[in-house]
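S.K.: quick one: sequence and predicted model below, then my questions.
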Amino acid sequence: MRLLDPLPETDEPDGAIPGDTPLAEVEAAAVGANRLTIRFGAFRDGRGFSLASILRERGYGGELIAAGDLLPDQARHLKRSGFDAVRLNAGADPAEWRAMLAVIDTVYQPASDVAVPVWHRRAAVETLEQKAARLDARYRDADPETVLAAAHREFPGRIAQLSSFGAEAAVSLHLLAQVDPATPVLFLDTGQHFLQTLSYRDKLTARLGLTNVKIVLPDAAERAGEDPKNDMWRSDPDACCDLRKVRPLGRAAAAYDALITGRKRYQATTRERLAVFEVLDGQVRVNPLANLDADEVEARFDDHDLPAHPLADQATLRSVAGPAPARCGRARMPARAAGPAPTRWSAAFT
């Protein structure tokens, strides 16, 4: 841990966050910030330690600096809480701090020390299911923007969005573009899409400024061996789904801890209790649009002047996957009246 030179008494560390700042405001300030300074108003006030450890627990990887009324004896706990540096008040004795930090840097070994960093202890005992339950309890009634921002804080660099660029996809993708347009978007190209869907994908990607749309394809060798005539959907739609959807998406999604979907509670009776954070197949699913109803979805199209899918006014599949009347096991039906999907993956798309 580094010791930074004191600032003049009249100066305040740039962007310093008081230790009594509400956690939600601190989390908001941390988004995109490479450095945060937490100011301790009094050495007896431990809230700064809590803020630092929670930020680390939730994935903040930037530099954390402690500033304010601190004592050299607190150096070890500052380090255990996740601080990288200490900026002293004017008038503090740097020699005492340097002596304490030298001792800590010599003997502090988190791998063997029973007093491991506090955020490591908390993270180690929280299962994936517990984490999803904690997040859902906190954000279940939150607006989509808040849910998605929280998801990015909780799973930095390990989160992706699933999208078929279907009838309502523009709403969820517009939301994603506002939070982080570089987030990976997994688009499953089954080889059976309408040309209008592929054109819409490209148009929407450019319009929203999405920079990381990943095209997921079935394995060429598997497809050649199992469906050489591209007609498996006629005789065995479930096997077709497994070949063209389940397996390729399973491989692509394995690189992420959390997947964002466009599912909403109003879409089907089976989704009436849809959580905003849940665990499916060993991964967290984030459903930021769960709380929206059909009118609110339409309003977002209007408010943000989002382009409609060229086939949205026709009785086509929600996934707009292809011309067959029962492509991959789902019957042709209006875009916003589709029932439960036959596979775990088609349920995740918008």
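M.R.: Received it, and whenever you're ready, just let me know what you need. Numbering: from 1, shown residues only.
S.K.: all contacts plus neighbour counts: C-alpha atoms, from now on.
M.R.: OK.
S.K.: are we agreed that Val279 is in a strand?
M.R.: Yes: looking at Val279 with DSSP: H, G, I helix; E, B strand; the rest coil, it is inside a strand.
S.K.: put this beside the first:
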Amino acid sequence: MSHLSLRFLETPPLARGLRLNVSTPLSEVRHLSVNETALVLVFDAFRDGRGFSLASALRAGGFKGQLIAAGAVLPDQARHLARSGFDAVELPAGADLETWTRLLATFDVPMQAAERGTKPAWNRRGNVARPGLDEIAATLNARYAEADPATLIRAVLTPAWGLKVATLSSFGAEASVVLDFVARVDPALPVLFLDTGQHFLQTLSYRKRLSAHLGLTDVRIILPDAADRADKDPKDDLWLSDPDACCDLRKVAPLGRASAPFDVLITGRKRHHKGDRASLPLAEVIAGTLRLNPLAAWSTADVEGHVARRNLPAHPLIDQGYTSIGCWPCTRPSVDASDIRSGRWAESNKRECGIHLPRSSRVTAA
């Protein structure tokens, strides 16, 4: 395997060369580059392969100047950038230089036949298997422990893994933060909302307002099975006698059906929520689905700071003392300032609805 070189530029892009979007036609790029000693090709989306094709074509056509990649590029694409003819990449703010450097030296499967005698990944699929979800989770935990949430989300979307990804959101008190990062990476990513039929009206209106504010284009409303609901909870009062069964009916079972097409669910869970979440990893596999928790290490102060900086809309119940918001029958204003989830199932020892737990781990209400 040949040694690949790629410079990582962390300073602001001051007069590095002519900046062109990767959507610019090759003929126009060639014309504009005649007297240029450096070109900066700006990627709009990490899934867009046109920048790699442009770089390869420019090199094949004899361009000898510097080629610099900028915009939406991923650390996992470092080797492919180098193989395609790029000399350098502008790292986005907050990028982990160590991760970029390590992956440049690690990933050796090209997407295009840019090295003589090397088959690209698309021509090796019979021999190259995608890593299992447990292996991917371990990789994410090891490589992205210090990465910002957007970088982690982009990582799980790397084309090399081919994962089908969705976001799971309650549109609750802290939901705006993870959804903000998702929207900035790809506003078309599916967002699954479990409409239990017992949400606060404020939550339903907030879902619409926040989705519009962030530009989310694929919010999917997931409902309980109508026949199951009529059979098991005809009076809508199952929560009184068996809250676990109610959660199974209205959340766990519907999510099981809705999440079946996806390999990954992005969540907004955090360690400061305590309980089973206190040791939450960035990535874990639950019931055959990888759960990505990009905000796992965030504190309440981190959340509040991000909301303020980004001017994100707040859930209307926050002003009434609700710090964690689920269904109205089982949610109260916080009763313990040190425990953000203390208003959930406050009269019992139940801590989770069950969607993030193996069935055998659920706690039965007292």
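M.R.: Perfect, I can see it now. All values derive from a computational prediction rather than experimental measurement.
S.K.: equivalent range in structure 2 for stretch 248-267 of structure 1?
M.R.: Using TM-score structural alignment, stretch 248-267 of structure 1 lines up with residues 254-273 of structure 2.
S.K.: quick one, strands of structure 2?
M.R.: Per DSSP state E, structure 2 carries strands over the ranges 7-9, 18-21, 38-43, 66-71, 88-90, 165-168, 191-194, 219-222, 264-266, 283-286, 289-292.
S.K.: give me the range in structure 1 that the second one lines up against.
M.R.: Per the alignment by TM-score structural alignment, strand 18-21 of structure 2 matches no residues in structure 1.
S.K.: and that strand, how far from the chain's centre?
M.R.: Taking Cα atoms, centre = their mean, to the nearest Å, one finds strand 18-21 of structure 2 lying 28 Å from the centre of the chain it belongs to.
S.K.: helices or strands up against it?
M.R.: Packing contacts for strand 18-21 of structure 2, counted by 3 or more Cα pairs under 8 Å, 6 or more residues apart in numbering; DSSP states H and E, involve strand 38-43.
S.K.: ok, now with 10 Å
M.R.: If contacts are counted by 3 or more Cα pairs under 10 Å, 6 or more residues apart in numbering; DSSP states H and E, strand 18-21 of structure 2 sits against helix 26-32, strand 38-43, helix 50-60, strand 66-71.
S.K.: tell me the contacts of the aligned residue in structure 2 for Lys203 of structure 1?
M.R.: Using TM-score structural alignment, the equivalent of Lys203 of structure 1 in structure 2 is Arg209. By Cα atoms under 10 Å, 6 or more residues apart in numbering, the contact set of Arg209 of structure 2 is Thr203, Gly215, Pro313, Ala314, His315.
S.K.: excluding chain neighbours, what is closest to the corresponding residue of structure 1 for the last one?
M.R.: Aligned counterpart of His315 of structure 2 in structure 1: His309 (TM-score structural alignment). If the residues on either side of it in the chain are set aside, His309 of structure 1 comes closest to Ala167, at 5.5 Å by Cα to Cα, 6 or more residues apart in numbering.
S.K.: and for the one you found, the neighbour number?
M.R.: If you count neighbours by other Cα atoms under 10 Å, Ala167 of structure 1 ends up with 23.
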